[in-house]
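Visitor: What shape does this take:
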Amino acid sequence: MNEKKVNPTNENSRRSFIKNSSLAAAGFFIVPRHVLGRGFVAPSDKLLIAGIGAGGKGESDINSFYKSGKAEIAYLVDVDDRRAATTVKRFPKAKYYKDWRVLFEKEAKNFDAVSVSTPDHNHAAPTLAAMQLGKHVYVQKPLTHDIYEARVLTDAARRYKVVTQMGNQGASGDGTRQLKDWYEAGLIGDVHTIYSWTDRPVWPQGLQWPTGKAEVPKELDWDLWLGTAPYKDYVDKLVPFNWRGWWDYGTGALGDMGCHMLEPAFRVLDLKYARDVQASVGSVYVDEFKRGYFPESFPPSSHVTLTFPKTAKTKGDVTVHWMDGGIQPTRPDELGPNEVFGDGGNGTLFIGTKGKMMCGTYGTNPQLLPTTLTKTTQVKQVDKRVPGSAEGHYAQWVEACIAGHGKMEVSSPFEVAGPLTELLLMANLAIRAHDIRKPAENNRFTYPGRGLKLVWDNNQMKVTNFDEVNQWVKREYRQGWSLKA
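Guide: Next up, the predicted model:
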């Protein structure tokens, strides 16, 4: 790899960065291209990427960056050699590590950007550390596991002036931009209510943590996989996918699909932070007389209602409904009895004072209701399209990184992705409140969090009327792990 050379005129900035970085003591530093000044010719015209998470979605992300033709995969990191094997074989020149902390300590001067595609609970720590090193970052959705983490990363993106993007590729799709053009042309009036739904989860939820202990596969570093989460013995069938249904690691259906389904609402209405949230959840029964109590796992289904304050794009508050586990809202009267609602399993419905519109996953197949209006209605294309639409999400980030911070627009920077992620995690607080219980008389329990509307203080990042849920706004990391904001 070619090392970047520091322009003498920027030496003061360099020294200041090293002094202030929480990682400076380790002795590594990189000067992003945009710091080097005009006239600098980079030693490589391609973005050098370190991929943290090389299997599954990480594999597809890395392949997509490479397909842009403007990226080189310089380093790969994965705690599971089995998951990483295909990507390691495809990029034989990429040096392989199991621990991203070792990579950052040894190789920080040799790459420009970092892709993070790990289980949700391990998103924030490597992302913040990368930004503190001046690295551009691409992070899979949801941005973080906790609200506090999302706020830290949102603030850090501004502070460190790096190019950031969350992996909700629909944010670059033509569909969301078509919805915005229709709305701003006044076709459906003022939107006051939104429904978004999914058929997820497609992994087990509403379960008790397994009691049996299994042997850790020799290719998997279990301690590194746990990362920031509390230590537990390894169990079968958790890795590589079913971790999504457990609170310690995943963010449930909201985290998996919410960033895709609710991004159009954020883009069209310019939503930011919710004011309050309430939820109802599906029950799990262990027998005909007893409801299951499994506080470590997400429920099998939920319906969450959030209130957003008026924005520049609305005339009043906006109510957003989220439904998962196959629950769907009532079909609108304008939709024919045999027409597909959303895309069948998933969808988002906008209800305005003059009409309605809907879309599928990632904002695809936008439709005015009745659907006959879609083909007959023409409005001026105002919202700029991304080359390649949703698939262009990856190349857009690569090109913006090469150009330097502030030189190119990206579709889902942390300034947008952070508040969107906080919406999902705030909804999860209301879901999780249902499994808080307290002893009562006669060997019974009360569930004080059910049926409440949780009131959110955005500046203080806390629920003001039910303190028990605030323990999950900022979780405690396992010893040896930290988020150095």
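Visitor: Could you use CA atoms for every contact and neighbour count after this?
Guide: Will do.
Visitor: which residues touch residue 481?
Guide: Shown in contact with residue 481 (Cα atoms under 8 Å, 6 or more residues apart in numbering): 227, 228.
Visitor: Can you give me the neighbour number for the closest residue to residue 201 other than its chain neighbours?
Guide: Nearest residue to residue 201, sequence neighbours excluded (Cα to Cα, 6 or more residues apart in numbering): residue 253, at 5.4 Å. If you count neighbours by other Cα atoms under 10 Å, residue 253 ends up with 28.
Visitor: Can you list the neighbours in contact with stretch 162-169?
Guide: 131, 134-143, 157, 259-260, 362, 390-391, 393-394, 397, 400-401, 404-406, 410-414, 417.
Visitor: do stretch 121-129 as well
Guide: Contacts for stretch 121-129 (Cα under 8 Å, 6+ apart): 23, 100-101, 114, 116-117, 137, 139-140, 143-145, 149-150, 153, 156, 227-229, 248-250, 482-485.
Visitor: if we can go back for a sec, what distance do you get for the residue nearest to residue 201 to residue 296?
Guide: Applying Cα to Cα, to the nearest Å, the value for residue 253 to residue 296 is 15 Å.
Visitor: Pull the distance from the helix ranked longest in the chain to the chain's centre.
Guide: Secondary structure of the chain per DSSP state H: the longest helix is helix 414-432. Helix 414-432 sits 9 Å away from the centroid of its parent chain (Cα atoms, centre = their mean, to the nearest Å).
Visitor: In terms of secondary structure, what does that helix contact?
Guide: Packing partners of helix 414-432 (3 or more Cα pairs under 8 Å, 6 or more residues apart in numbering; DSSP states H and E): helix 147-160, strand 164-166, helix 252-261, strand 276-281, strand 302-308.
Visitor: For whichever helix or strand comes after the third one, name the packing helices and strands.
Guide: It stands for helix 252-261. Sequence-wise, the next helix or strand downstream of helix 252-261 (DSSP states H and E) is helix 263-269. Contact partners of helix 263-269 among helices and strands, from 3+ Cα pairs under 8 Å, 6+ apart: helix 174-184.
Visitor: Strands along the stretch 251-400 of the chain, start to end?
Guide: With DSSP state E, counting those that start in this stretch applied, the stretch 251-400 of the chain shows strands at 276-281, 285-287, 290-291, 302-308, 318-324, 347-352, 356-359, 367-369, listed in chain order.
Visitor: One more, so I can put them side by side:
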Amino acid sequence: MEENKNSRREFIKGAALAAAGFMIVPRHVLGGAGFIAPSDKLVIAGIGAGGKGQSDIANFYKSGKAEIAYLCDVDDRRAATSVKNFPKAKYYKDYREMLDKEHKHIDAVSISTPDHNHAIQSVAAIQLDKHVYVQKPLAHDVWEARVLTDLAKKHKVVTQMGNQGSSNDGPREIKEWVEAGLIGDVHTVYCWTDRPVWPSGIAWPKETAPVPKELDWDLWLGTAPRKDYIEKLVPFNWRGWWDYGTGALGDMGCHLLEVPFSVLGLQYVQDVQATVGTVYVDEFKRGYNPESCPPSSHVTMTFPKTPKTTGPVTLHWMDGGIQPTRPDELGPNEIFGDGGNGILLIGSKGKILADTYGENARLLPTSRKEQVEQKYDRVPGKSEGHYGQWVEACLAGYGNKEVSAPFEISGPLTEALLMANLAIRGADLRIDGNYPGRNLKLLWDNNQMKVTNFDVVNQFVKREYPQGWDVKYSL
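Guide: Model (predicted):
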């Protein structure tokens, strides 16, 4: 694709020179200061044009080097603002029709849809050799995340996941401090969030509702099982249902776990265990709701030693308002994280506390930061930002410009989150009236991609797809 684009540019350049004869006029004179020729813009198709998709598309456009040429959304209501903002963009409801008809004119695809459709849409775009930007989390299932990591490498396309904090200064500052030995050898990490902020731990409603006329319900379901429409599932509450979302981990995990992954070089989980919050229904008897994510959980993951650590790393994930014990070094009136979310790295010589995205990083006790700030300068963030960075990298071609969250990094990160969800689902799985997965440490065979000591949860590693909606790829 890049070769074809270069050929097109050379043709345009040659034609311009021939027309000008001996007069060579600089492009900026013809187009004004900062002019970017259409041939030098990234032609983007947006799958998911409302909500987060709306802001993603707008941010690509703000880079000044992107043309929003195609829009796709299953819900005309959600897409209305983007359609208005980009009146020249051709609009589709079915991404398959758009890619089939327009793929020759598309350079890159932005995917901002519910979690359950990320993989099938990404695979379709990558197999057409299109650069891809996908909202977090990268995929819905562990197998899907591995597929996208593998596929992007094979097709040599520029990829980026939408965890924008990875392009900020926070993770870079923390990495500097750890590499400088300020907290010694990191062995334990805590990440926590106040999510979920949507209905969780509840049974699927019995009451159905008419499908809004602007919404194509079958296309929205995509890879999910066929069910009747219910009120308030779209556009937000789907996050709490396993058929579509990935719970609090999918919503905030990519923003919080990115720091330990990038700083410590973590890759694949060795083992994982979970406890889940209890939901009481029917006069305070335990409610079994395997369809929805629990209201809270505590997951413990073990990662093998990496070149950046001296031994295994234990990572604790907490959601639903659960938080670790406040460190003794934190003052009684100092905010723990940002209040609802946080990251705590514990080393042999000290601790680092940070907010979401790794922002507002501080050594504990907080007075230590003042002692080292001048010695260890912050590394400037990428001036293009998370969105412009991807646009620039796509224009430069695969391997020519760095991005912060390529699939080779965000794929393993997403797998870790989904492994945590695997343990959560296992802990909430009732078999013959019991919950055998609640006290287990799940052992993971990374090469075979399966849990070796509790086989029943392997059904969630790769789910069954409805006919016609399967992700067709072999690892």
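Visitor: Just the ones in helices from the contacts of stretch 121-129 of structure 1, please.
Guide: 100, 101, 149, 150, 153, 156.
Visitor: Now which of the contacts of stretch 121-129 of structure 1 would you call buried?
Guide: For the contacts of stretch 121-129 of structure 1, a burial check counting by 16 or more other Cα atoms under 10 Å picks out 23, 100, 114, 116-117, 137, 139-140, 143-145, 149-150, 153, 156, 227-229, 248-250.
Visitor: List the contacts of the most centrally placed residue in structure 2.
Guide: Closest to where the C-alpha atoms of structure 2 average out (Cα atoms, centre = their mean) is residue 136, at 1.9 Å. Residues in contact with residue 136 of structure 2 (Cα under 8 Å, 6+ apart) are 115, 161, 162, 163, 250, 251, 254.
Visitor: Quick one: map it onto structure 1.
Guide: Counting by TM-score structural alignment, residue 136 of structure 2 lines up with residue 141 in structure 1.
Visitor: Next: residue 426 of structure 2.
Guide: Using TM-score structural alignment, residue 426 of structure 2 sits opposite residue 433 in structure 1.
Visitor: isn't that match right up against residue 469?
Guide: Yes: applying Cα atoms under 8 Å, one finds residue 433 of structure 1 in contact with residue 469, separated by 6.3 Å.
Visitor: Return the residue of structure 1 aligned against residue 109 of structure 2.
Guide: By TM-score structural alignment, residue 109 of structure 2 lines up with residue 114.
Visitor: cool, residue 394 of structure 2 as well?
Guide: So, by TM-score structural alignment, residue 394 of structure 2 is matched to residue 401.
Visitor: Now its match. Nearest residue, chain neighbours left out?
Guide: residue 163 is the one closest to residue 401 of structure 1 (Cα to Cα, 6+ apart), at 5.8 Å.
Visitor: Quick one: neighbours of the one you found, just the number.
Guide: By other Cα under 10 Å, the residues close to residue 163 of structure 1 number 30.
Visitor: what's around the nearest residue to residue 276 of structure 2 once chain neighbours are set aside, how many residues?
Guide: What sits nearest to residue 276 of structure 2 in space, not counting adjacent residues and going by Cα to Cα, 6+ apart, is residue 297, at 4.2 Å. By other Cα under 10 Å, the residues close to residue 297 of structure 2 number 24.
Visitor: For residue 194 of structure 1, see how far away the residue mapped onto residue 297 of structure 2 from structure 1 is.
Guide: In structure 1, the residue matched to residue 297 of structure 2 (TM-score structural alignment) is residue 302. Using Cα to Cα, residue 302 of structure 1 is found at 16 Å from residue 194 of structure 1.
Visitor: What residues does the residue nearest to residue 276 of structure 2 make contact with?
Guide: Neighbour list for residue 297 of structure 2: 274, 275, 276, 277, 317, 318, 319, 320, 322, 424 [criterion: Cα under 8 Å, 6+ apart].
Visitor: got it, and residue 71 of structure 1?
Guide: Contacts of residue 71 of structure 1 (Cα under 8 Å, 6+ apart): 46, 47, 48, 49, 65, 398.
Visitor: mean shift of the longest helix of structure 1 relative to structure 2?
Guide: Taken over the aligned residues, the distance from helix 414-432 of structure 1 to structure 2 averages 0.3 Å (mean Cα distance after the TM-score superposition for structure 1).
Visitor: the inter-axis angle of that helix versus strand 302-308?
Guide: With axes from the mean of the first three to the mean of the last three Cα atoms, to 10 degrees defining the directions, helix 414-432 of structure 1 sits at 130 degrees from strand 302-308.
Visitor: Which residue in structure 2 aligns with residue 354 of structure 1?
Guide: Per TM-score structural alignment, residue 354 of structure 1 is aligned with residue 349.
Visitor: what's the distance between that match and residue 191 of structure 2?
Guide: Taking Cα to Cα, one finds residue 349 of structure 2 at 20 Å from residue 191 of structure 2.
Visitor: how about stretch 68-82 of structure 2, aligned to which bit of structure 1?
Guide: Aligned by TM-score structural alignment, stretch 68-82 of structure 2 falls on residues 73-87 of structure 1.
Visitor: can you list contacts of that stretch?
Guide: Contact with stretch 73-87 of structure 1 is made by 48-56, 59, 62, 66, 88, 91, 93-100, 103, 111, 219-222, 224-225, as judged by Cα under 8 Å, 6+ apart.
Visitor: Return the members of those classed as buried.
Guide: 48-56, 59, 62, 66, 88, 91, 94, 96-100, 103, 111, 220-222, 224-225.
Visitor: so of the contacts of stretch 73-87 of structure 1, which ones are in helices?
Guide: 59, 62, 66, 88, 100, 103, 222, 224, 225.
Visitor: re the thing from before, just the helices and strands packed on helix 414-432 of structure 1: most buried one?
Guide: strand 164-166 (a mean of 29; mean count of other Cα atoms under 10 Å).
Visitor: That strand vs structure 2, mean deviation?
Guide: Mean deviation for strand 164-166 of structure 1: 0.1 Å (mean Cα distance after the TM-score superposition for structure 1).
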